[in-house]
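> A predicted structure for the sequence below; I have some questions about it.
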Amino acid sequence: ANPCNPAQLTPCAGPALFGGAVPPACCAQLRAQQGCLCGYARSPNYGSYIRSPNAARLFAICNLPMPRCR
């Protein structure tokens, strides 16, 4: 099964764009989809979320490494 499903990251969208509280569901999905994040970063639809200034804060709050995309 392909773990990459950007729709599952919906709980992260608000905090990624506007800041605010990060729900546990967001951290769970970021953790499950870590291998997918660079693909999303290159996507015209989702790249702005991954590259947003608040994205680093999400990863820090979730205790996850920021994806290093080449």
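Perfect, I can see it now.

> all contacts plus neighbour counts: C-alpha atoms, from now on.
OK.

> Now do stretch 19-32: everything it contacts.
Stretch 19-32 has contacts (CA atoms under 8 Å, 6 or more residues apart in numbering) with 3, 8-12, 14-15, 54, 58-59, 61-62, 64.

> Against that first model, consider the following:
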Amino acid sequence: ATCSAVQLSPCLAAITKNTPPSAACCNKLKEQKPCLCGYLKDPNLKNYVNSPGARKTASSCGVALKC
């Protein structure tokens, strides 16, 4: 998968509004998993990827945010 944070747009509601993630969100999150650590290093994306909402969403999707 190409690393593109835009691919995670289906997760936006889950991350920002604390709603349960959709299947589309989880699929994209799993697809982008190899990219997540890179996103954590990006000052523009870090706050989103490292937010409690993002961590909860990742956890709900069974994706570990371990870098």
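All right, it came through fine. All values derive from a computational prediction rather than experimental measurement.

> Just give the TM-score of the two.
Remark: TM-score between the superposed chains equals 0.84 [TM-score structural alignment, normalised by the length of the second structure]; 67 aligned residues with a CA RMSD of 1.4 Å.

> May I ask which two of the contacts of stretch 19-32 of the first structure are separated the most?
By the measure CA to CA, P3 and N54 form the most distant pair in the contacts of stretch 19-32 of the first structure, at 23.4 Å.

> Looking at those two, which has the bigger crowd around it?
Using other CA atoms under 10 Å, the more surrounded residue of P3 of the first structure and N54 is N54, with 18 against 12.

> Just the element for the more buried one, please.
helix 53-61 (DSSP states H and E).

> With L17 of the first structure instead?
Going by DSSP H and E, L17 of the first structure is part of helix 10-18.

> helices or strands next to that helix in the packing?
Here helix 10-18 of the first structure is seen to pack against helix 24-32, helix 47-50, helix 53-61 when contacts are counted using 3 or more CA pairs under 8 Å, 6 or more residues apart in numbering; DSSP states H and E.

> May I see these organised as JSON lines, with distance to R68 of the first structure added?
Shown next, in JSON lines, are those (distance: least, CA to CA, whole Å):
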{"stretch": "helix 24-32", "distance to R68 of the first structure": "14"}
{"stretch": "helix 47-50", "distance to R68 of the first structure": "11"}
{"stretch": "helix 53-61", "distance to R68 of the first structure": "12"}
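
> Pretty sure C35 of the second structure sits against Q7.
No - contact between C35 of the second structure and Q7 fails when scored by CA atoms under 8 Å: they sit 10.9 Å apart.

> follow-up on the earlier one: what about the helix holding L17 of the first structure, how far off from the second structure?
Taken against the second structure, helix 10-18 of the first structure registers an average deviation of 1.5 Å after superposition, with mean CA distance after the TM-score superposition for the first structure.
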